[in-house]
Each structure stands twice: as C-alpha cells, then as structure tokens.
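Peer 1: next one to model:
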Amino acid sequence: MAVYGYVRVSTGDQVNGTSLDEQERKVRGVAMVRGEDLAEIFREEGVTGSRPLEDRTAGAQLLARLRPGDTVIVAKLDRAFRNAADALTKADAWRKGGISLVIADMGTDAVTENGTSKMFFGMLALVAEFERERILERTAEGRSAKRAKGGHIGGTAPFGYRVEGVGKDAQLIPIPEQQEAMWRMVEMRQGGASLRAIAAEMISLGHRISHEGVRNALAAAGARQSKELRGVTAVPR
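Peer 2: Take a look at the predicted model:
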C-alpha cells in the first residue's frame, strides 16, 4: 500500500512555484499527521484544471501507479478534478476500487471512508447538480441573446431566411420573397386553409416546403408578431 501526493497549478497560478510548494507542504503535513510516508508527489505545472486527470502528464502517471489499498492526498479538490461531477465520478470509482482519497482542506481523514464518505458524496452530488443547472441556464441565455440579435443558433435555416457566416458569427438574413410568402401563409391560415392546402399553394408559387414546414413557418411568424406587438422588433409586411 502506497501513499501518493498530487499537486497542480495552471499557468496563471504560478509565481515562482510558490503555489506548488504550498500545496506540497499541505500534502506532506497531512501525510505526517496520518503517520504515513509519501512514496511520491506528482507535480503538474502549467496545466489547466479543465483537463481531466487522465489527460494530464503527471495525472496519467498517478493513475497508472494506483493499486487497491493506495491513498491519494491532494491539497484541494479543484487541484485534481475538473468540477464536482468529475470529482464525484472519480472519487466513487476509487472508493469502489479500494483507493482512499484525502483532501487536505477537508481534514486528514479519507473522504472515501465510511462515515465521511456519505456526507462528501452527498455534497458533491448537490454541487454537481447545481453546476449542470447553471451550465444549462447559461447556454439557454446565450442562445436567447443570440437569437434576439438575429444570430443563428445552429441547424438548418428556417423558411424565410438564409444563413450568413459560421459559428458565433452566423446570422439569419431575411429572404424577401420567402418573407412575403410567410405572410401569405398567415393570411391563408387565418382564412381557414389547411396546412397541406397552404403547402400546395406555396409549391405552386415556387417555394419547396412541406405541410410540416408550413407549420414551423407559421409558428415562427406568430412569435415574430408577438415581438412586434411588444415593440421588440418591427418587420414590414
């Protein structure tokens, strides 16, 4: 059974190695309190925490060395793991594999041992759920903001528009003849025409569109009308 330490700093963290030295001091202190001898401390310099442990040079070496009964000591949770979900997954795998994890900032007991582990994994699960919700929220906000500015959030351009640009610079540009056709669809629908009848009319006018495409175009036109009524934008008919 061996005890290993792991320390990491990103490029922005480094100040003459002080951060690494401070982490190593904490790791050695915990090992001493536990009455254990460190077999090796794996040092990761200039590596961002967004990279998983297995994709880091020293991290991969540590993982290759670990055997059941071994212990890993880190100064802080974020030094070894990308986020709470990553920590939850790896720490649980280590626990099941008989590998102990000690986090200096959380004390000298292994967080993967009975008694402490229930609280630790419960906390990580809550944080991971919070992180997922925030990511989804930020993604939705970004898509909504881009859509409001006329940006294209991906996929095939809706009827009435063409896409110009790629990636973050992609924009939806109105196609005049298709825009006119969209309002014709609205008039026909308000007059009681079926989706298939509207599609047939559009095809006769040279627009290749299915009845499902008509449904989507009408939904988009309805949303746009709603925005116009709220004064968000104004598109001439």
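
Peer 1: every contact and neighbour count from this point should use C-alpha atoms.
Peer 2: OK.

Peer 1: who does the top helix by length along the chain touch, helix- and strand-wise?
Peer 2: When the chain is parsed with DSSP state H, its longest helix is helix 116-148. In terms of contacts (3 or more Cα pairs under 8 Å, 6 or more residues apart in numbering; DSSP states H and E), helix 116-148 is packed against helix 84-96.

Peer 1: sequence B follows; please return its structure for comparison with A:
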Amino acid sequence: MVEAVGYVRKFGKNGIDRPGQIRKIKAFAAAKGLEVRQIFQETDGSLGVELEARSAGEKLLKSVTPGDAILVTSLDRLFVDVSDALKTIRELIDLEIEILPIDMGINVATPPSLLILQAARTAELERHSLRIRRGKSARRTTGSFGGGKAPFGYDNADGRLVENPKQQSMIRKAIELHRRKKMSYRAIANWLNQRPGIYVSHVTVGRWIRAANPA
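Peer 2: Got it, this is the predicted structure:
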C-alpha cells in the first residue's frame, strides 16, 4: 500500500476549519487505498510564506520519501503562489513523490501536469496572491523582510534579513560534501540535522546546491 502524508493549514482572514480538511484527506485516502502516515497541521501564521519556510511545511518536506504521496484539499493550501508551486513540484518529481490535490483528483507531480498547472492554475493562484506580492514588493523597496520564518542561513533582524555566519558556513559545507563526496541531498540533510536546533529538509539542501551550480 502506498503511504501518504497530509497537509492542512488555515486560510483567509478567519481561517478554514482544519478538521474539515482532515476529514476530506482521510476520506480521499480511503477511497484511493492510501495509508495516511501523518497529517501535518499549520497552526501559526503562514499567509504569504512559501511551503518550505513554514513550520509544518518544512517538517512535511523533510518527512517524505520516494514513493510517498502528499494529500492536500487544494493546491492553494500547499503553495503561496505559482512560483512556489512549480519549483517545489519540480523537486518532488525528481524524488518520485506524488502530490494529490483532492479538488483535482490527479497527481500533479508529473511533467505533463506541470504544463497543465502552469496554464490552468496560474490565474487562480495569482489572483489569490496578488495582494501578498504587492505587499512584499513594497517591503523589498525598503529592504525589509516580508515576514514568516527567516530561511536557513539568515536571521530576521528587525524586519531585515541578515546572514547568519554559522549557518552560512554549514551551507557551504553542504555544497562541498555534494561536490566532492557526491553525498545525496537526504544524507546531507541528515548530517546537518544531527546538530542541536538544526532542522533542514533534503528539498532545501537540493535548492542550495542547484543555486550554487546553475545550469
């Protein structure tokens, strides 16, 4: 039986009923013959924050393994905008992890589905995120941080992102381990997570390495 993990989060000014989302996820899994291993619940503010930068989102990405399926009631519960969706889905395709939005009923973590997603869902997701992106754009002009959890390697210093020297050193070491010792993203994430207070997903590690070695 294919194992699955679920993800739910609040949405909108008053928040959507998370138990309602959980019931839908469990019912969908039962209908598809999937075994739900865990459901991650985003309980803090996540509006405008990309999946890997959210508390439960980061744990979700760290927990999934090849062959898993991610269940969510709709893509806008999982991603903040099209950019967030496309880059994460591309990474999960490489890891052979499915994403099953219940309102769509199909796995969108496939190359053909990426094209469909980009064409069919762009308008809906962009309308939802327009206000958020305008706010972020205004804050970027002043050099301020848009909120949420600061990405690994940085600290939030009174609304501004500043480099964390210790974490930046770890990122450089992670890139070097992959380059010289050919360590996998997951092995590098496990190595980093042995340190107290460090919690990094293999998806995040992959993003560092691709940024350091652009095609």
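
Peer 1: Ser19 of structure 1 reaches Val9, doesn't it?
Peer 2: Yes. Between Ser19 of structure 1 and Val9 there is a contact at 6.8 Å, judged by Cα atoms under 8 Å.

Peer 1: and the two? Which one has more around it.
Peer 2: It is Val9, of Ser19 of structure 1 and Val9, that has more neighbours when counted by other Cα atoms under 10 Å, with 21 against 17.

Peer 1: just checking, that one touches Ser50?
Peer 2: No. Applying Cα under 8 Å, one finds Val9 of structure 1 not in contact with Ser50, separated by 11.7 Å.

Peer 1: the equivalent of Glu40 of structure 1 over in structure 2: what's it in contact with?
Peer 2: Superposed on structure 2 with TM-score structural alignment, Glu40 of structure 1 falls opposite Gln38. Neighbouring residues of Gln38 of structure 2 by Cα atoms under 8 Å, 6 or more residues apart in numbering: Ala4, Val5, Gly6.

Peer 1: out of the residues you listed, which is nearest to Val64 of structure 2?
Peer 2: Relative to Val64 of structure 2, the closest of these is Val5; by Cα to Cα it sits at 7.6 Å.

Peer 1: separation between that closest one and Ala109 of structure 2?
Peer 2: 15 Å (Cα to Cα, to the nearest Å).

Peer 1: more neighbours: which of the two?
Peer 2: More neighbours surround Ala109 than the other of Val5 of structure 2 and Ala109, with 25 against 22 (other Cα under 10 Å).

Peer 1: from the chain's centroid, how far away is the very next helix or strand once past the longest helix of structure 1?
Peer 2: Proceeding N to C from helix 116-148 of structure 1, the next assigned helix or strand is strand 161-164, under DSSP states H and E. The chain centre lies 27 Å from the centre of strand 161-164 of structure 1; the measure is Cα atoms, centre = their mean, to the nearest Å.

Peer 1: corresponding residues in structure 1 for stretch 79-91 of structure 2?
Peer 2: Under the criterion TM-score structural alignment, stretch 79-91 of structure 2 matches residues 81-93.

Peer 1: tell me the secondary structure at the nearest residue to Glu50 of structure 2 once chain neighbours are set aside.
Peer 2: Nearest non-adjacent residue to Glu50 of structure 2, counting by Cα to Cα, 6 or more residues apart in numbering: Val80, 5.7 Å away. Val80 of structure 2 falls in the coil class when you classify it by DSSP: H, G, I helix; E, B strand; the rest coil.

Peer 1: show me what contacts Val80 of structure 2?
Peer 2: Neighbouring residues of Val80 of structure 2 by Cα under 8 Å, 6+ apart: Leu47, Gly48, Val49, Glu50, Leu51, Leu125, Ser129.

Peer 1: ranking the residues you listed by neighbours, who comes first?
Peer 2: Leu51 (22 neighbours).

Peer 1: please name the residues that touch that residue.
Peer 2: Leu51 of structure 2 touches Gly57, Glu58, Leu78, Phe79, Val80, Asp84, counting by Cα under 8 Å, 6+ apart.

Peer 1: what about the third one, neighbour count?
Peer 2: By that I understand Leu78 of structure 2. Leu78 of structure 2 - counted by other Cα under 10 Å - has 22 other residues nearby.

Peer 1: how close does the closest residue to it other than its chain neighbours get to Ala189 of structure 2?
Peer 2: Once flanking residues are discounted, Leu78 of structure 2 sits nearest to Leu51: 6.5 Å by Cα to Cα, 6+ apart. Distance from Leu51 of structure 2 to Ala189 of structure 2, counting by Cα to Cα: 17 Å.

Peer 1: again, but for Arg160 of structure 2
Peer 2: In terms of Cα to Cα, Arg160 of structure 2 sits 26 Å off from Ala189 of structure 2.

Peer 1: more neighbours, the two?
Peer 2: The residue with more neighbours, out of Arg160 of structure 2 and Ala189, is Ala189; 22 against 18, by other Cα under 10 Å.
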